[in-house]
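**Student:** Let me see the structure of the following:
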Amino acid sequence: MAQETVETDAYIDGQENESMQLVVFQLGGEEFGVDIMQVQEIIRMHQGTRIPQAPDYVKGVINIRGNIIVVINLEKILELPIKEEDDDNRIIVVEIGGNILGMTVDSVSEVLSIAKSNVEPAPDMITSKINSDFIKGVGKLDDRLLILLDLENVLTIKQLADVSEVSAARG
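**Tutor:** This is a model prediction of the structure:
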């Protein structure tokens, strides 16, 4: 009996087409994606406790099941226009540099899988407006583009140290 070869979407031109799982969210009128492996949970926006003399991008801290989490305003970090909060706002709890923290976003729309072959480096025009260290690339979907954030580079080393300090002071 001859063995039948079945071609699947997993292979293109004989090479494995790896994919990425992303959490897709809106912020400042743009669509962004982050690696789902760095996302611990997504929660509704709720009032946290403000920290006196914290950096302006730190919204405060929240208590999630007994754990104190620092929440940062991602719009301020990325220098995007600040939108008023509404019922769609969410906090994405992520791990960055060994720190667990929350990032505020306008809304979370979906979890999707995108082939790595559909991700290209960000064009120079984009990286001139946003620090290119933040961006892993741009995902090409059927009818839209998705900016892929590199969470490890969203915060500077100093900002990460500040977040750790705020977290330690509250913990």
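**Student:** Could you use CA atoms for every contact and neighbour count after this?
**Tutor:** Noted.
**Student:** what about Thr49, distance to Glu165?
**Tutor:** Per Cα to Cα, to the nearest Å, Thr49 is found 16 Å from Glu165.
**Student:** actually Leu146, sorry about that
**Tutor:** From Leu146 to Glu165 the distance is 33 Å (Cα to Cα).
**Student:** quick one more, to check against the first:
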Amino acid sequence: MEASNVPALRQQGAVSAKAHGPKSGEYLTFRLGSEEYGIDILKVQEIRSYEQPTRIANAPDFIKGVVNLRGVIVPIVDLRLKLNCPSAEYNSFTVVIVLNVKNRVVGAVVDSVSDVLELNRDAIKPAPELSAASVDTSFITGIGSVGERMLILMDIEGLMSSAEMGLMDAAVAA
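**Tutor:** All right, here's what the predicted structure looks like:
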């Protein structure tokens, strides 16, 4: 699969790129296991086929390593492992979503990319509040409904720049 540009994705049925915030706007949808997620399209730089990254010693399991993307060294995070999905199989549908997070390029491995959807305020419900201390839902901004589809809307910038990820300097993440 060739690298695809985000402008081409926007033409698949999305509108203006001026929508801001987690409530309404355009979302790139992707699958992790049987769940479908959505992230702000404005954070997406490109989508690439998965290639084995160069491993980094002592990195957490969810950081698969780094790749050289046109001269830029990009850390690759497997979101399936980060979000405790039951399995993380690499196949022809596995892709890397290249993100621009706080002026840093980061790759996110997902099972597959679905499409770009425009969601208005009426299609988005607040994220559920779970009282269990072991469940971190801070990166979930809402639940989107499109027909029969349910999308978990993520704050990908918040997730990728969290201290636990270790991908951003403290000064950059603040």
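**Student:** circling back: more neighbours, Leu146 and Glu165 of the first structure?
**Tutor:** Ranked by neighbour count (other Cα atoms under 10 Å), Leu146 of the first structure and Glu165 place Leu146 first, with 19 against 14.
**Student:** Quick check: that one is in a strand.
**Tutor:** Yes - assignment of Leu146 of the first structure by DSSP: H, G, I helix; E, B strand; the rest coil places it within a strand.
**Student:** Alignment lookup: it to the second structure.
**Tutor:** Matched by TM-score structural alignment, Leu146 of the first structure corresponds to Leu151 in the second structure.
**Student:** What range does the one helix or strand Val34 of the first structure maps to cover in the second structure?
**Tutor:** If you go by DSSP states H and E, Val34 of the first structure is part of strand 30-35. Against the second structure, the aligned range for strand 30-35 of the first structure is residues 35-40 (TM-score structural alignment).
**Student:** Give me the contact list for the matching stretch.
**Tutor:** Stretch 35-40 of the second structure is contacted from outside by 22, 25-31, 150-156, using Cα atoms under 8 Å, 6 or more residues apart in numbering.
**Student:** ok, these vs Asp61 of the second structure, which is closest?
**Tutor:** Using Cα to Cα, Ile156 is the member of the contacts of stretch 35-40 of the second structure that lies nearest Asp61 of the second structure, at 18.7 Å.
**Student:** neighbouring contacts of whichever helix in the first structure runs longest?
**Tutor:** Ranked by residue count under DSSP state H, the longest helix found in the first structure is helix 157-170. Applying Cα under 8 Å, 6+ apart, the contact partners of helix 157-170 of the first structure are 51, 54-55, 58, 61, 68-70, 97, 99.
**Student:** how about the helices in the first structure?
**Tutor:** 74-77, 124-129, 151-154, 157-170.
**Student:** can the ones you listed go into a markdown table with extra columns for distance to Ser109 of the first structure?
**Tutor:** Output for those, formatted as a markdown table (distance: least, Cα to Cα, whole Å):
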| stretch | distance to Ser109 of the first structure |
| --- | --- |
| helix 74-77 | 17 |
| helix 124-129 | 23 |
| helix 151-154 | 18 |
| helix 157-170 | 27 |
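**Student:** Please look at the match of Leu146 of the first structure and Ile143 and confirm they touch.
**Tutor:** Yes - if you go by Cα atoms under 8 Å, Leu151 of the second structure and Ile143 touch, sitting 5.6 Å apart.
**Student:** How much space separates the most centrally placed residue in the first structure from Gly66 of the first structure?
**Tutor:** Centroid check for the first structure by Cα atoms, centre = their mean gives Val34 as the closest residue, at 3.9 Å. Remark: distance between Val34 of the first structure and Gly66 of the first structure (Cα to Cα) = 26 Å.
**Student:** What of Val58 of the first structure?
**Tutor:** As defined by Cα to Cα, Val58 of the first structure lies at a distance of 20 Å from Gly66 of the first structure.
**Student:** Next, the contact list for Ile92 of the first structure, please.
**Tutor:** 39-43, 102-105 are the contacts of Ile92 of the first structure under Cα under 8 Å, 6+ apart.
**Student:** okay, among those, which ones form the most distant pair?
**Tutor:** Gln40 and Val105 (15.0 Å).
**Student:** Show me which of these two is the more surrounded one.
**Tutor:** Applying other Cα under 10 Å to Gln40 of the first structure and Val105 shows that Val105 carries more neighbours, namely 23 against 13.
**Student:** Okay, buried residues for stretch 77-94 of the first structure please.
**Tutor:** 77-78, 89-94 (16 or more other Cα atoms under 10 Å).
**Student:** same question, stretch 72-81 of the second structure
**Tutor:** The neighbour-count check on stretch 72-81 of the second structure (16+ other Cα under 10 Å) flags 74-81 as buried.
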